[in-house]
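1. Fold the following for me, if possible:
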Amino acid sequence: MTSENETRPDQVDVLLVTGMSGAGKTTAARVLEDLDWYVVDNLPPQMIAPLLELVGRADGALPKVAVVADIRGRSTQRTDLDHAVDEYLKQGIMVRVLFLDASDDVLVQRFESVRRPHPLQGEGTLLDGIAAEREALDNLRHRAGVVIDTSELNVHELGREVRQAFSSEDAETLRLTVMSFGFKNGVPKDGDHVADVRFLPNPHWVPHLRPFNGTDREVADFVFADPGAGEFLDHYTAALRIAIEGYLRESRGYATIAVGCTGGKHRSVAMAEELGRRLREQTPARVTVRHRDLGRE
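-> I've put the predicted structure just below:
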């Protein structure tokens, strides 16, 4: 029986940290610890319930618990993780899922750099292990409230993404990242919305504008001198406001809006800057603008 001073499990904020091996779960766990989460690493799903029971006896000392779990070498782990999430949701316990992902090529490079086999590799190749893990975790990825693709992130950038998503400051506010990118470098895999602004005239072909980028006034003025730029931005901002209202109703904590041009230097940067400004003014979301490919050759 729970005493008046004890914290019930349904009063604890529970975060399941999972994802692909090599995608950055250890880094995420360290950042969560810095944000005052009580972090338990490599906990079997069957042990989450006893853990929460113990937390409930801590008199409110541990209101936020993050459990790092994956499917290291166990074929039943996927089912166990899904079942655990379902059971706690039925009991009214707030369970969120953070899923860390990365491209196959990047994961191979990371495993090769530390000269370690993949946990599910067995007698096969690294790619065999990665494919098996990706298939096993597919359902958890789709039900995750926050998905972070770490392919293009260093440990500091990943830390910033985790802090934005799970810092207690403005915890009820939707955090939006507006990210410019270049299609020639690939579409961001963690983009919830992807906009293509390659229909606009390209400043790259204007000799005196080529050395500048979309954060410079000369380039921004050129981009928005085209009537299509303002018309597109008006309609796109209006559509995103509807999506943001839905995210807030569903208590979603994080979303990424990707805006792309050819190289990620001029049009997408100017558009992302202006889109970010409008979303800050017109929505309650906490907006960060990031330029993925700016400075890349």
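
2. Could you use CA atoms for every contact and neighbour count after this?
-> Fine.

3. For Val197, which non-adjacent residue is closest in space?
-> Cys261 (5.4 Å; CA to CA, 6 or more residues apart in numbering).

4. What's the local residue count around the one you found?
-> 23 (other CA atoms under 10 Å).

5. same question, Arg249
-> With other CA under 10 Å as criterion, Arg249 counts 9.

6. got it, and Ala255?
-> What Ala255 shows, counting by other CA under 10 Å, is a neighbour count of 24.

7. Okay, and it sits in which element?
-> Here Ala255 sits within strand 254-261, counting by DSSP states H and E.

8. circling back: quick one: residues contacting the residue nearest to Val197.
-> 181-183, 196-198, 267-268 (CA atoms under 8 Å, 6 or more residues apart in numbering).

9. Please indicate which of the residues you listed has the highest neighbour count?
-> That'd be Arg267 among these, by other CA under 10 Å, with 34 neighbours.

10. separation between that one and Met94?
-> 41 Å (CA to CA, to the nearest Å).

11. before we move on, the earlier item: in helices, which of the contacts of Cys261 fall?
-> 267-268 (DSSP state H).

12. Quick one: the strands in this protein, in order.
-> 13-19, 38-41, 64-68, 95-101, 146-149, 175-182, 193-196, 254-261, 286-291 (DSSP state E).

13. can you list these in a markdown table and add distance to Val223?
-> Output for these, formatted as a markdown table (distance: least, CA to CA, whole Å):
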| stretch | distance to Val223 |
| --- | --- |
| strand 13-19 | 39 |
| strand 38-41 | 47 |
| strand 64-68 | 45 |
| strand 95-101 | 34 |
| strand 146-149 | 29 |
| strand 175-182 | 14 |
| strand 193-196 | 14 |
| strand 254-261 | 12 |
| strand 286-291 | 17 |
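
14. between those strands, which gets nearest to Glu123?
-> For these, proximity to Glu123 was assessed by CA to CA; strand 13-19 is nearest, at 22.2 Å.

15. where exactly do the helices run in the stretch 101-250 of the chain?
-> 104-114, 126-136, 138-143, 155-166, 217-225, 227-249 (DSSP state H, counting those that start in this stretch).

16. Next, the second sequence, to be compared with the first:
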Amino acid sequence: MRTVDDTLVPRRILLVSGLSGAGKSSILRILEDLDHEVIDNPPLGMLDDIVARAERPVAIGVDSRTRGFDASAVLEALARLRMNPNLRVELIYATAEESVLLRRYTATRRRHPLALHGSIKEGIEEETALTAPLRAAADLVIDTSDMPPPELRQFVESRFSPWEGAAGEGLTVALMSFAYPAGLPREADIVLDARFLRNPHYDPALAPKTGLDADVAAYVAEDSDYLPFLNQIHGLLQLVLPRFVQEGKKYATIAIGCSGGRHRSVTLVEALAKRLSAPDGMGNYQGSGQWPIMIMHRELARLGLGSWRWARKPADAPNTEPASPVS
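-> Now for the predicted structure:
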């Protein structure tokens, strides 16, 4: 197993569960592309043996179709695996709104695994109840209700990079810009509204550009409330991020929205990332520990203008940025 600064890097073990039709199989395929060894729906009694024999990061699909499925048994296996200090074990839960799941099943004409003799709605409700303890215990809940496949790939790639255990046991912070009309990011832990700031959209010279352009960022920063707002956000994160770590959270998504998700929110995310990822004169990071920090501009990615990138990389991350999954 690789080491960082002569310290053993725990091998990543992912248990992927969730509701049928919510994207679990897609998540497993993406993880396989990220060099995880993927096993879908093995008998629960084989989990320990699978993990013991694996030599790479492992992603194991576990859901209501699994032989001998029982949420309490899955949680017991999870706790047992976590006792091994050489493993970094996480539980991922994929979900979606009932109306979305119904629409997906209607469109594909697939049979719900728990609705062999009843309606799809009844099957969804039964599975939701069966897997509720797993959702409650999950390290990461992925709601795919309004997440198209390229965005799901971007989301999974940003959190489970090809290098094993790169983020260690700490927190990974994602700073995301988005557009309110396109919907709130369901994965966000904190959502902030930047729509009160002056809008470059109404300047013909700036409207086609984005907050990644210096003149757009300067225009937004000229608003008298911009700097106080940025300072307030920074202060909030200095307070809450260490508490997230105390609670055992592994992922924190901070989302900043504006009307189009291209100017004001992008400017703020970039400025905040610069603050959090740059050490002060004493070598201390400004309220963000030593945690990896990533930047995600949701609407720019949907327009094909890039994907996620690191503002501060994990300790053993490659020097290259990931290829954009958005074509």
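
17. Now the TM-score, please.
-> For this chain pair, the superposition-based TM-score is 0.77 by TM-score structural alignment, normalised by the length of structure 1; 280 aligned residues with a CA RMSD of 3.3 Å.

18. Aligned against structure 2, show me the partner of the residue nearest to Val197 of structure 1.
-> Residue correspondence to structure 2 (TM-score structural alignment): Cys261 of structure 1 is matched to Cys258.

19. Using JSON lines, please lay out the helices of the stretch 101-250 of structure 1 together with distance to Asn202 of structure 1.
-> Conversion of these to JSON lines gives the following (distance: least, CA to CA, whole Å):
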{"stretch": "helix 104-114", "distance to Asn202 of structure 1": "31"}
{"stretch": "helix 126-136", "distance to Asn202 of structure 1": "38"}
{"stretch": "helix 138-143", "distance to Asn202 of structure 1": "36"}
{"stretch": "helix 155-166", "distance to Asn202 of structure 1": "29"}
{"stretch": "helix 217-225", "distance to Asn202 of structure 1": "8"}
{"stretch": "helix 227-249", "distance to Asn202 of structure 1": "12"}
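
20. thinking again about what came up before, quick one: closest of the strands of structure 1 to Pro207 of structure 1.
-> Nearest of the strands of structure 1 (CA to CA): strand 254-261, 18.1 Å.

21. hang on, Ala258 of structure 1 packs against Lys189?
-> No. Using CA atoms under 8 Å as the test, Ala258 of structure 1 is too far from Lys189 to be in contact (9.6 Å).

22. So for these two, which sits in the more crowded spot?
-> Ala258 (27 against 17).

23. State the distance from His204 of structure 1 to Gly214 of structure 1.
-> Taken as CA to CA, the span from His204 of structure 1 to Gly214 of structure 1 is 11 Å.

24. Now list whatever residues contact both of the two.
-> His266.

25. For Arg53 of structure 2, grab the count of nearby residues.
-> 8.

26. Ok, which of the strands of structure 1 comes nearest Leu279 of structure 1?
-> Closest among the strands of structure 1, using CA to CA: strand 286-291, at 7.1 Å.

27. what's the mean gap between the closest one and the aligned bit of structure 2?
-> In the superposition with structure 2, the average deviation recorded for strand 286-291 of structure 1 is 2.2 Å (mean CA distance after the TM-score superposition for structure 1).

28. In terms of secondary structure, what does that strand contact?
-> Applying 3 or more CA pairs under 8 Å, 6 or more residues apart in numbering; DSSP states H and E, one finds that strand 286-291 of structure 1 contacts strand 175-182, helix 267-282.

29. Where does it end up in structure 2?
-> Going by TM-score structural alignment: strand 286-291 of structure 1 matches residues 292-297.

30. Aligned to Ser158 of structure 2, what sits in structure 1?
-> Per TM-score structural alignment, Ser158 of structure 2 is aligned with Gln164.

31. Nearest to Gln11 of structure 1, out of the helices of the stretch 101-250 of structure 1?
-> The nearest among those, by CA to CA, is helix 155-166 at 17.0 Å.

32. mean shift of the closest one relative to structure 2?
-> Averaged out, helix 155-166 of structure 1 is 3.2 Å away (mean CA distance after the TM-score superposition for structure 1).

33. Ignoring the adjacent residues along the chain, who's closest to the spatially most central residue of structure 1?
-> Geometric centre of structure 1, nearest residue: Ile148, 2.8 Å, by CA atoms, centre = their mean. Spatially, and ignoring its direct neighbours in sequence, Ile148 of structure 1 is nearest to Leu100 (5.1 Å; CA to CA, 6+ apart).

34. which position in structure 2 aligns with that neighbour?
-> In structure 2, Leu100 of structure 1 lands on Ala94 (TM-score structural alignment).

35. what's the neighbour count on that match?
-> For Ala94 of structure 2, using other CA under 10 Å, the count is 23.

36. and it, what does it touch?
-> Ala94 of structure 2 neighbours (CA under 8 Å, 6+ apart): 16-19, 22-24, 141-144.

37. how about 10 Å then?
-> By CA atoms under 10 Å, 6 or more residues apart in numbering, the contact set of Ala94 of structure 2 is 16-25, 27, 135, 138, 140-145.

38. just Tyr180 of structure 2 next, same as before
-> 193, 195, 256-261.

39. What residue in structure 1 is paired with it?
-> Per TM-score structural alignment, Tyr180 of structure 2 is aligned with Phe183.

40. Its match and Arg74 of structure 1: what is the separation?
-> 38 Å.

41. repeat for Gly186 of structure 1
-> Gly186 of structure 1 is 33 Å from Arg74 of structure 1, by CA to CA.

42. Pipe the contacts of Cys261 of structure 1 into TSV and attach distance to Ser113 of structure 1 per row.
-> Output for the contacts of Cys261 of structure 1, formatted as TSV (distance: CA to CA, whole Å):
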residue	distance to Ser113 of structure 1
Phe181	27
Gly182	27
Phe183	28
Asp196	35
Val197	37
Arg198	37
Arg267	36
Ser268	33
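
43. Perfect, that will be all.
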